[in-house]
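Enquirer: Provide a 3D model corresponding to the input given below.
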Amino acid sequence: MTAPLPWLAPYRDTPFDGEVLVPGSKSLTNRVLILAALADGPSVLTRPLGSRDTTLMLGALTTLGATIERDGITWTITPSAWDRTDPSAIDCGLAGTVMRFVPVIAALGSAPVTFDGDEHARVRPMATTIATLRDLGVQVDDEGRGALPFTVHGTGYVTGGALEVDASSSSQFVSALLLAGARFDKGLELRHTGASLPSMPHIDMTVAELRRRGVRVDTDEPNRWHVHPGPISALDVEIEPDLSNAGVFIGAALVTGGRVRIRNWPADTDQAGDAWRTIVPAFGGTVEQDGADLVFSAGPVLNGVELDLHDVGELTPVIAAIAALAEQPSTLVGVAHLRGHETDRLKALVTEINRLGGDAEELDDGLLIRPRPLHGETFRTYDDHRMAHAGVVLGLRTPDLFVENVVTTIKTYPNFAPVWERLMT
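Expert: This next block holds a predicted model:
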């Protein structure tokens, strides 16, 4: 199939001033889908995200026996009976939540399930998932790769109990185990053994969603979680807007000297994107609450920043794009784990910013960005939706910037390109 032509990103020489209602959170949608498939009755999701990642999750759960009915902005999920015995295959695409969450719950069934995905998915870190499944007594065939493709051979139960995991490369390894832990015969006593644990807000989100469904989760010590065995209650929920996806529009306001209203910003949330409340002031901007909305405005000068993004690494590509257009250098640290995301995001950001005439340098755990005048060129995305977001922010202040494969944004934001084009031109 012929690759799509690079897309000419909108350029603005005037401030962007607009309002946006972003689609539902991918992180929350996929966690809720997993818990609904494990629950003790049907659950209804309102305003879930319909994107490539969530479609892949729907397909995976359907393969495992769940029934999903979609009716406009509501999805009804009837749990799996976990009684299938025929071999099956699951396409993970490039979705980390599918390739890391679903193998653990597949182990609860009685059928062999093979997992594979896109070309880039085969280089994403999966050895921890495979090793922890084996530590739980589950047979996994991966032919020594420690990566996709692999086959999980479920026996209809997982004993559970005490387990150690080094999740330094991704918090998803912890969330995957926590989501299924209540269905293990002995529950789960999980300890993270690595030096650091990235993206804690995602783990907090997982724990919060378990507790909302009546699952007892003890978190009395740092990096330890005790999930008690028992039922997962069915629960009807409305999905919050995706605050990480709001970041690209916030970036537009900052780099053009404008403002943006993000509608229905949750008052209390575990999403990593809530950090934009503090990141925008660091760049010299302001944040105001107006009813249910947040209004983000640029300041008179776009400052350079020094930010530790360890807990909110997914925001790094857009932050790096803003930093490349700032008045002073910026240092972004705490994000070494981004080398194992959809692509090596640190290397990709340095390569693409420098391709445009910028000056970015890769650090051991982050980026040093020295602003320089940028010129038009093709910004490569490496099939990574967050890289595409970085490219379009840079394009607002860089004439003749083309973004390769902008449609990769369908991973978490359907119709992003036409929405962006309509708002920015």
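Enquirer: from here on, contacts and neighbour counts on C-alpha atoms
Expert: OK.
Enquirer: helices along this protein, start to end?
Expert: 26-38, 52-63, 96-106, 127-135, 172-181, 200-212, 243-256, 276-282, 316-324, 345-355, 385-395, 416-424 (DSSP state H).
Enquirer: and this one, please, so the two structures can be compared:
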Amino acid sequence: MTETLWPAPVATTAVDATVTIPGSKSVTNRALLLAALAGEPGWVRRPLRSRDSQLMADGLRALGVGIEETVNNATGGSGGGEAWRVIPAPVLRGPARVDVGNAGTVMRFLPPLAVLADGPVHFDGDPRSYERPQHGVINALRALGARIDDGGRGSFPLTVHGSGALDGGPVELDASSSSQFVSALLLSGARYNQGVEVRHVGGPVPSLPHIRMTVEMLRLAGVQVDAPEDGGEKDIWRVTPGALLGRDLVVEPDLSNAAPFFAAALVTAGRVTVRDWPAHTTQPGDQLREIYTQMGGSYRFTDEGLEFTGTGRIRGIEADLHDVGELTPVIAAVAALADSESHLYGIAHLRLHETDRLAALAKELNDLGGDVTETEDGLRIRPRPLHSGVFHTYEDHRLATAAAVVGLAVEGVEVENIATTAKTLPDFPQMWSDLLAGAAARA
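Expert: Alright, predicted model coming up:
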């Protein structure tokens, strides 16, 4: 099969642009599921329209949830005026078939909902979904009384035999490979007869900000949640059973997807503003402000959003990215262009994401002349002059955007399957071209 290669544009001058980032995948998919569980219809406004969010919407539709998509151009703002009206099903439907693709939120969040269906729900997905950890959700649901057929694999494909209800109650699980195991149970837990008490047993939970996002969104939907960060017991989350409110929710921009655009400011000594950056957020991507400042840039809030400026110097960084692992690929790309060594750590769990991100980053950067070594839980990056070549993406959207960042400073970088960015950033190639075209026009 012939590779489809995208020539990464080289920056010939400093970028100076204002960018509208589509809505957050993490918020969109949580909002859709919570709206599906509510007692009355709700709205999800400015949602992310991408493969992952479409898989979530289609999965909910397969279970009988109504999702009506509308566009009101008068509303303006980031993500345009699109809105999805979610109409909960009186009874979730089974039998049903759900395609999870390679979307972590779909493969983890929908099985705990499917136990409430009135029949079997069969889940399948991309080949990579068979390799990604699902045991935490499967074992926890079984411990709570659910019947699941997975052939003993602890992964997809699998069938959840919904019985219309689940007793719920206390359960232990090891979420050291994915915080989504905890979020998955919390999101549907209020509809279990006894609610749910999730006790994590194991190593540190990665991406804790995503669990805090789940907790905050549950509370906004009227659910009572006890969480460790509020003075509760360490590694224990409790959801009280009860009804969920239908809400009118506006989805924030996906701050993690700002990573390559702010990186362009760093790499080209330019300036990029991301519109509608929230003053308060649970999104891990908000940490970009501090991380990129340590790498040599600066930021300020303006009337339009968050403005980030590069100085022309990129510093290496020593950073624990355990809570913000999804930012690692682009940060690694920037680090490969820095003036000193970087050590990124706390991210062993990235070996279990869309691909083994640590191995992939090391191989692809090294194939371009870099000096990257894997550590037990991260990467050590020693900047070297890079050269042209093909950057393989392993069907991983974050690898593709990392490659685009490298291409800003290195001529002849060709990116395999740039279309994989559609997972969370559907218009990325055009947005990237526009970013650089605007800079070139002003030069």
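Enquirer: now the TM-score, please.
Expert: The TM-score (TM-score structural alignment, normalised by the length of structure 1) is 0.98; 423 aligned residues with a C-alpha RMSD of 1.0 Å.
Enquirer: that older thread, make JSON lines out of the helices of structure 1 and add mean neighbour count.
Expert: Below are the helices of structure 1 laid out as JSON lines (neighbours: other C-alpha atoms under 10 Å):
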{"stretch": "helix 26-38", "mean neighbour count": "25"}
{"stretch": "helix 52-63", "mean neighbour count": "22"}
{"stretch": "helix 96-106", "mean neighbour count": "25"}
{"stretch": "helix 127-135", "mean neighbour count": "18"}
{"stretch": "helix 172-181", "mean neighbour count": "26"}
{"stretch": "helix 200-212", "mean neighbour count": "19"}
{"stretch": "helix 243-256", "mean neighbour count": "26"}
{"stretch": "helix 276-282", "mean neighbour count": "18"}
{"stretch": "helix 316-324", "mean neighbour count": "26"}
{"stretch": "helix 345-355", "mean neighbour count": "21"}
{"stretch": "helix 385-395", "mean neighbour count": "27"}
{"stretch": "helix 416-424", "mean neighbour count": "15"}
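Enquirer: ok, which of these comes nearest residue 338 of structure 1?
Expert: Of all these, helix 345-355 sits nearest to residue 338 of structure 1, with 5.5 Å by C-alpha to C-alpha.
Enquirer: in structure 2, what residues pair with the closest one?
Expert: Mapped onto structure 2 using TM-score structural alignment, helix 345-355 of structure 1 spans residues 357-367.
Enquirer: ok, stretch 369-386 of structure 1 next?
Expert: Taking TM-score structural alignment, stretch 369-386 of structure 1 hits residues 381-398 over in structure 2.
Enquirer: start and end of the matching stretch, how far apart?
Expert: One end of stretch 381-398 of structure 2 to the other measures 18 Å (C-alpha to C-alpha, to the nearest Å).
Enquirer: could you list the buried residues of that stretch?
Expert: 381-384, 386-387, 389-398 (16 or more other C-alpha atoms under 10 Å).
Enquirer: I'd like to know which of the helices of structure 1 lies nearest to residue 117 of structure 1.
Expert: Per C-alpha to C-alpha, nearest to residue 117 of structure 1 of the helices of structure 1: helix 96-106, 8.2 Å.
Enquirer: if we can go back for a sec, mean shift between the match of helix 345-355 of structure 1 and structure 1?
Expert: Here the mean offset of stretch 357-367 of structure 2 against structure 1 after fitting is 0.5 Å, by mean C-alpha distance after the TM-score superposition for structure 1.
Enquirer: before we move on, the earlier item: quick one: which of the helices of structure 1 is nearest residue 154 of structure 1?
Expert: helix 96-106 (6.6 Å).
Enquirer: quick one: the closest one to helix 52-63, angle?
Expert: Orientation check (axes from the mean of the first three to the mean of the last three C-alpha atoms, to 10 degrees): helix 96-106 of structure 1 against helix 52-63 gives 10 degrees.
Enquirer: which residues of structure 2 does helix 96-106 of structure 1 align to?
Expert: Helix 96-106 of structure 1 maps onto residues 104-114 of structure 2, going by TM-score structural alignment.
Enquirer: which outside residues touch that stretch?
Expert: Here stretch 104-114 of structure 2 makes contact (C-alpha atoms under 8 Å, 6 or more residues apart in numbering) with 26, 29, 52, 55-56, 59, 63, 92, 100, 121, 129, 134, 137, 141, 160-162, 180-181, 183-185, 187-188.
Enquirer: save the helices of structure 1 as a markdown table, and put in distance to residue 145 of structure 1 too.
Expert: Below are the helices of structure 1 laid out as a markdown table (distance: least, C-alpha to C-alpha, whole Å):
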| stretch | distance to residue 145 of structure 1 |
| --- | --- |
| helix 26-38 | 26 |
| helix 52-63 | 22 |
| helix 96-106 | 15 |
| helix 127-135 | 8 |
| helix 172-181 | 18 |
| helix 200-212 | 27 |
| helix 243-256 | 32 |
| helix 276-282 | 38 |
| helix 316-324 | 29 |
| helix 345-355 | 22 |
| helix 385-395 | 26 |
| helix 416-424 | 35 |
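Enquirer: among those, which is nearest residue 270 of structure 1?
Expert: helix 200-212 (5.2 Å).
Enquirer: which part of structure 2 matches that closest one?
Expert: Using TM-score structural alignment, helix 200-212 of structure 1 pairs with 208-220 in structure 2.
Enquirer: have a look at how far, on average, that stretch is from structure 1.
Expert: Using mean C-alpha distance after the TM-score superposition for structure 1, the mean distance for stretch 208-220 of structure 2 is 0.4 Å.
Enquirer: show me what contacts residue 27 of structure 2?
Expert: 213, 251, 252.
Enquirer: oh sorry, the question was meant for residue 212 of structure 2
Expert: residue 282.
Enquirer: distance check, the nearest residue to residue 202 of structure 2 once chain neighbours are set aside against residue 157 of structure 2.
Expert: Spatial nearest neighbour of residue 202 of structure 2, excluding adjacent residues (C-alpha to C-alpha, 6 or more residues apart in numbering): residue 174 at 5.2 Å. To residue 157 of structure 2, residue 174 of structure 2 is 21 Å away according to C-alpha to C-alpha.
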